[in-house]
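>>> Structure for this input, please:
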Amino acid sequence: MSAVSIMRTEEFRSGAAGALHVSTYECSNAIQRADLLFVHGAWSSSWYWESFFLPWFAERGFRARAVSLRGHGESKGRIRWSSIQDYVDDVSVAAQGLTRPVIIGHSMGGFVAQKYAARHGARALALLASVPPSGAWHALRRVIAERPLAFLRTVATLDLYGAVADHATARGLLFSRDESRTDKDHLLQRLKSESFRAFLDMLLLPMRGKRSPNLVPVAVLGAEFDQLISIANNEETASFYGVESRVLPLASHMFMVDDRWSDAATLIEHWLSVQVLNEGAKLPVPATPSAPDVQSAGADHINSLTLPTADEAVDPPRKAKMIGGMQHHPLILSSLLTHAEEGHHHTPIWSREAPARVAELGVIVRQAWGDTARRARCIASVLKAFGVDEGDRIGSIAWNTHRHLELYYGVTGIGAVLHTINPRLSLDHLRFMIHQAEDEVLFYDGTFAGLVDTLRPLCPKVRHWIQLSRAPVGLEWRDQAYDELISGAAPLSSWPQLDENSAAALCYTSGTTGYPKGVLYSHRALVLESMTAIGPDALGLTRSDTVAPVVPMFHVNAWSIPFAAAIAGASLALPGSNLGGEALHDLFEKTGTTLSAGVPTIWQSLLAYLDGTDGTFSTMRRTIIGGSAVTQPMVRAFRERHRVEVIHGWGMTETSPLGTISSLTAAEAATLSPEEAAARLRCQGRAPFGVRLKLVNPEGHVLPHDGKSAGHLMISGHWVVDSYFRGDKITTTDGWFDTGDIATLGSDAVMVITDRDKDLIKSGGEWISSIQLEAIALQHPGVVEAAAIAVPHPRWGERPLVVCVSSGSGAITTAEIRRLFEEKLPSWQVPDVVMSAQLPVGATGKVVKMQLRQAYSEHYKTA
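The predicted model follows:
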């Protein structure tokens, strides 16, 4: 009967609320014993079924499947407005292809299983830590009398799934696990009769009035209400259904994640074999305790569980998994702020305000991590008062300021998602992103007031527009002011405990064809990436540093520096809107900046300012350069002229962004010549722990790491994207993401990007689509062919150049074509245009852009 091997399949099935993630373990037997469908509980997902139960049952001849209900795990849809019936529909979708499955439900999943069976039928039901219908009366009576807050917590949990109408009660109790508190006793009065009836109906109606020996068999293992359910209740359940029903009281409601899961699985298999499948197999049968009360008999009953002997067992028992005895705390962003507040309360946060008038330099203001934490809790309270809930998206169009930093923590701290918006994108793309993200509140800096006025009528679903600053002066402001809102708000008393896998931030790429794609970061991914980023082989960030993130906070969370600084307890120097060389140097000197980070375009301007004023840095010792390839002259200027060490980073929006870091080892720093060191630092570098790289050829075969074999660069890791926001899964079946770059990997693990798989253009750290440029050029009636390429530029790294072929039917000028781009694109995306008699074409009929790049490589040097 035992299967030799199992095969796991994963898929997304289209449900009413979106794609549902389904996992199936197939046994290798030609004849399967039965189909099993597992349904998880509230705030969870199918991961614990996949980790324990599914492979266990597949090895014993069952086809075992689990679904993540809408809004859970990788499945789509919103929990907030879902009802039990919605989840029944999800189970129906997951059950497709199964033959009269046995439904196994944990906690809330048990209620869903009962509803499903009443509507669709099922071969059998197993309820794990879920109150059985007929046993509910006894359990409710005892719980209400003995532990009212435990009862209220359960009702509150069920409320989120449409069972109870009293939302205020639910919100007040859901996250509390401290039953010793008495300040919630008054909430007992808020359980109105209609809510109580709705709760009981959900438990009792699915099977009411269907007493018959032919009804669905039910097994009960454990119980809801903290296991306050007696053996008598289960005996009544057995009588109600005409079957033998056994109970296994468990020490933990979430027993799947401790060593008791194998006991539960063994009991379920025995019940299936003897009472559902009529196999008559000799499997372990737990002895029934004589005492009627589980509180007095529970321990003896657990100890009486008899495992099979070698002669009795169909399969030898698997050794229970041993779990370590350590505390578990979720990796969430609010814990970083709490650490900074408690351990580095007075460490300063510097921020340059927007100038009152154009061409002025705004003042630098100072607060501390303690102030930032308090103000973040204030804006969190404001958002809660607006009705913002977990998972809701909050937009920001803002520079690097202390207010934006407070949003980083205030929004994510309550479980909402901060959507940082790149204001440099086209109006059409901005409208698309805000609409797809369904931003409910949008914060903006005063310098973007004109853009916001244009966006406002295009984004009617945004309920609140809030100004972060009121500069420049003289404008008539009509939106609520951020400082006024938080000055009148009481700080949130404490941060809620969130699921570390829940979404925290949303950033859109601008580096793909068509509309931007959203990358939805989890708390866990951002915390792990930030913890890695502060390491000595990465940023080397310590509490004695002052770090100035010049990379915008709307670019991949400012490379996670606001989070990394909180972990290290470092000071932050936030440059605001003025990123010119003079303003940055002034900020660095006044705040004692020791480390900064930005794209090459920014450093080109800063170095030019220092050259023109014969200046240098008094405190800055390291700079991180990323976004595009760094030049050797820039590396040497920092290292030799200003004694600033260069750290070259590579990453993407899809990698959160840390992919690789290039910095000199102690041996390299001591032995390499300036030219050799600059060349070494231009490499993209090594991947830190948490990230893996590999190269594949077009056929998907892995290439050697010999420093010569160039292939498609693939990346996998704890903070690497798996699927785009509201899009399809984009990684391979074994979890690798195609970066779109061509690279080599050396035997020393150093990665070097040699080319791009797609013809995207990166100018000043921003992506520009070549396909979009070509499409616009072809809108001119006199253009028959167009090819957009990236050409080296002394300031911007590279700039777009469009090579056009005329139809020959009339005179055409490059100025005419350029006007088309100026009408349709932001100014920084507008390319130069040249005319050509023809474009080079390869054997397949495609334009050979490599030849164009070579032919026009000097274009911007002579322009």
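>>> going forward, measure contacts and count neighbours with C-alpha atoms only.
Noted.
>>> and the residue nearest to S663 when sequence neighbours are not counted, helix, strand or coil?
Excluding its sequence neighbours, the residue lying closest to S663 (Cα to Cα, 6 or more residues apart in numbering) is I647, at 5.1 Å. Under DSSP: H, G, I helix; E, B strand; the rest coil, the three-state class of I647 is strand.
>>> For I647, give its distance to Y724.
To Y724, I647 is 29 Å away according to Cα to Cα, to the nearest Å.
>>> coming back round to it: next, count neighbours for the residue nearest to S663.
Per other Cα atoms under 10 Å, the neighbour tally for I647 reads 23.
>>> wait, isn't it in contact with R621?
No. I647 is beyond contact range of R621, at 10.8 Å (criterion: Cα atoms under 8 Å).
>>> Which residues are in contact with each of these two?
The contact sets of I647 and R621 do not overlap (Cα atoms under 8 Å, 6 or more residues apart in numbering).
>>> quick one: contacts for the residue nearest to S663?
I647 touches 538-539, 622-625, 661-663, 681, counting by Cα under 8 Å, 6+ apart.
>>> please give me the structure for this one as well, since I'd like to look at both together:
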Amino acid sequence: MMKGDLLIPSLIERAEKFFPKKEVISRTGSGVQRFTYGEIGRRTRQLADKLTQFGIPRGGRVGTLAWNHHRHLELYFALPGIGAVVHTINIRLSPEHIVYIINHAEDEMIFVDEDVFPLVEAVYDKLKTVKAFVVMTDGELPDTKVPNVYSYEEWIKDGDPSFQYPDDLTEDMPAGMCFTSATTGNPKGVVYTHRSTVLHSMGLSMADSVALSEYDTIMPVVPMFHVNAWGMPYASTMLGTNQVMPGPRFTPEILAGFIESEKVTITAGVPTIWMALLKELEAKSYDVSSLRAVVCGGSAAPMGMIKTFEQTYNVPFLHAYGMTETSPLATVSRLKSYELDLPEEERFKKRAKQGILVPGLEMKVVGGGGEVAWNDEDMGELLLRGPWIADDYYKDDRGEEAFVDGWLHTGDVCTVDEEGVIKIVDRTKDLIKSGGEWISSVDLENALMAHEAVFEASVVSIPDPEWQERPVACVVLHEGKMSTKEEILDFLRPQFAKWWLPDDVIFMEEIPKTSVGKFLKRALRDQVKAHYEKQ
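As a prediction, the model looks like this:
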């Protein structure tokens, strides 16, 4: 058979050649702009030429501090296209972590959105390797004391639109870099290769995976700085899929408006996004009938939310699982053909799990006594390996704990049923051990969020002199709704063993979250501790 490298430039070249009329709809600070893949291809070549002229070397890292829009997409392809690395930086991290990430990656340039530029101004003198900053704006450059600042549009306009990507790139070259969101310690860097990115794009395209195709119009709500928007911009470009990019500081109203106006067929984000969208759909009337899938990942989706999308709005809900180290797609929850006739409640219960492994990957679930039985009860840590699974962290010895004997130890505890369907029970550090038995905070949280008055809920442990640890529920109520501790516990009582029930229910205005919308349990534990110290 012929040998050929799997390279990222081939993805955009395919879009240019076969889908030049398909569109990227991009919301920026000045409004909504529309570009064909033909135009995106030419602009990306201009950008690649300018990066080459600037002297970005093979393997050189270039950072982005940006939202989801067409310029960010162009960087996704121009940098790997010249053999460099696109380093997407989470703009919601603390300034200290952003400085650490840029210095650790040794970024040579930073491309930054205009509304994020003040963050750069506050820390630019601490960045050791950055030679220039390019502001991605539709208008004039901001007045600034930062040296070597350029306007994106002015910078690329004399680049060569017929620039040819070098033909000596290899598939094992680094192409992308993303750092974990760091709930403890400094963020850890994960490097993606051309090969891993192309194979991951193919994984997203499989019919029994996300089934992304040219017929779709996709709106990735998950940020492009978070695991490459789950790889969807790469896969969508490869397939010629219309892309709707919601841009800076979007609102549920903006998302719902795009779904209606652009006939979005598939969208992807974390549960907190979909909770907010449901509130918008309940408040106003929108046509969302074009949606064939809402993809949800990042953390477990409450059963009640899944039911609302499907039963109230007739929108299919697709649960998936992954992490920065897995590019991120690892599992997708779909019913098998012979499960379609199961009772409705059983179908929902199965689809609320994280699903089965995507083809191309391997898994083990390992407990104290080795691999666990597939009985939907025994718990163990999920281990993964495959061509788009990381094998180390970038210049970080913490990889010795996560990558052992060729397997990624995810830190997620799960069960597996007889059909091979994974259910994430908890993070290893978030499981609650009470009286020698394990309690899943995730199961309790999902049950709590099925209560009609509950908007958000998170469960953490508190020390207990008799039982070692006991669960406490932290609850945010829907606006205008009322409930009590007794009502909440009565709601849970039929669903769990008595010893699983939280010892207390604390009502809060907001639950702290990470930069990518997950519950930040470390901060929540501190709040709960402070709550009891005041009593």
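>>> With both chains overlaid, what TM-score comes out?
Overlay of the two chains. TM-score (TM-score structural alignment, normalised by the length of the second structure): 0.81; 463 aligned residues with a Cα RMSD of 2.6 Å.
>>> quick one on the thing from earlier: check the spacing between the aligned partner of the residue nearest to S663 of the first structure in the second structure and D287 of the second structure real quick.
Alignment note: I647 of the first structure maps to L318 in the second structure; criterion TM-score structural alignment. Applying Cα to Cα, the value for L318 of the second structure to D287 of the second structure is 20 Å.
>>> residue boundaries of the strands in the stretch 1-150 of the second structure?
For the stretch 1-150 of the second structure, the strands defined by DSSP state E, counting those that start in this stretch occupy 23-28, 31-36, 61-65, 85-88, 109-113, 132-136, 149-151.
>>> Pick the most deeply packed of these.
strand 85-88 (a mean of 30; mean count of other Cα atoms under 10 Å).
>>> Show me how far that one is from its chain's centre.
From the chain centre to the centre of strand 85-88 of the second structure is a distance of 16 Å (Cα atoms, centre = their mean, to the nearest Å).
>>> Average offset of it relative to the first structure?
Averaged over the aligned pairs, strand 85-88 of the second structure sits 0.6 Å from the first structure after superposition, using mean Cα distance after the TM-score superposition for the first structure.
>>> Could you point out the residues of the first structure onto which that strand aligns?
Going by TM-score structural alignment: strand 85-88 of the second structure matches residues 417-420.
>>> what does that stretch rub up against?
Outside stretch 417-420 of the first structure, the residues that reach it (Cα under 8 Å, 6+ apart) are 390-398, 407-408, 411-412, 437, 439, 503-507, 553-555, 557.
>>> Restricted to helices, list these.
Among these, the members falling in helices (DSSP state H) are 407-408, 411-412, 437, 557.
>>> of those, buried ones?
For those, a neighbour count by 16 or more other Cα atoms under 10 Å gives the buried set as 407-408, 411-412, 437, 557.
>>> Closest to R524 of the first structure out of those?
Nearest to R524 of the first structure among those is T412, at 12.1 Å by Cα to Cα.
>>> burial of the residue nearest to the closest one when sequence neighbours are not counted, as a residue count?
Closest residue in space to T412 of the first structure, ignoring its immediate chain neighbours: A504 at 5.4 Å, by Cα to Cα, 6+ apart. Close neighbours of A504 of the first structure, defined as other Cα under 10 Å, add up to 29.
>>> What of the one 3 residues further on?
When counting by other Cα under 10 Å, one arrives at 26 neighbours for C507 of the first structure.
>>> what's the matching residue for it over in the second structure?
Following TM-score structural alignment, the counterpart assigned to C507 of the first structure within the second structure is C178.
>>> my guess is its match meets P223, correct?
No. Judged on Cα under 8 Å, C178 of the second structure makes no contact with P223 at a distance of 11.9 Å.
>>> Quick check: closest non-adjacent residue to L477 of the second structure.
Using Cα to Cα, 6+ apart, the nearest residue to L477 of the second structure is V454, at 4.5 Å.
>>> Pull the number of nearby residues for the one you found.
19.
>>> contacting residues around it?
V454 of the second structure neighbours (Cα under 8 Å, 6+ apart): 448, 475-478.
>>> try W374 of the second structure
Applying Cα under 8 Å, 6+ apart, the residues near W374 of the second structure are 415-420.
>>> rerun at 10 Å
Residues in contact with W374 of the second structure (Cα atoms under 10 Å, 6 or more residues apart in numbering) are 365, 415-422.
>>> cool, and S628 of the first structure?
599-601, 648-651, 762-767, 796-798.
>>> Give me the range in the second structure that stretch 526-535 of the first structure lines up against.
Stretch 526-535 of the first structure corresponds to residues 197-206 in the second structure, going by TM-score structural alignment.
>>> Now do the buried residues in that stretch.
Neighbour counts using 16+ other Cα under 10 Å place 197-205 of stretch 197-206 of the second structure among the buried residues.
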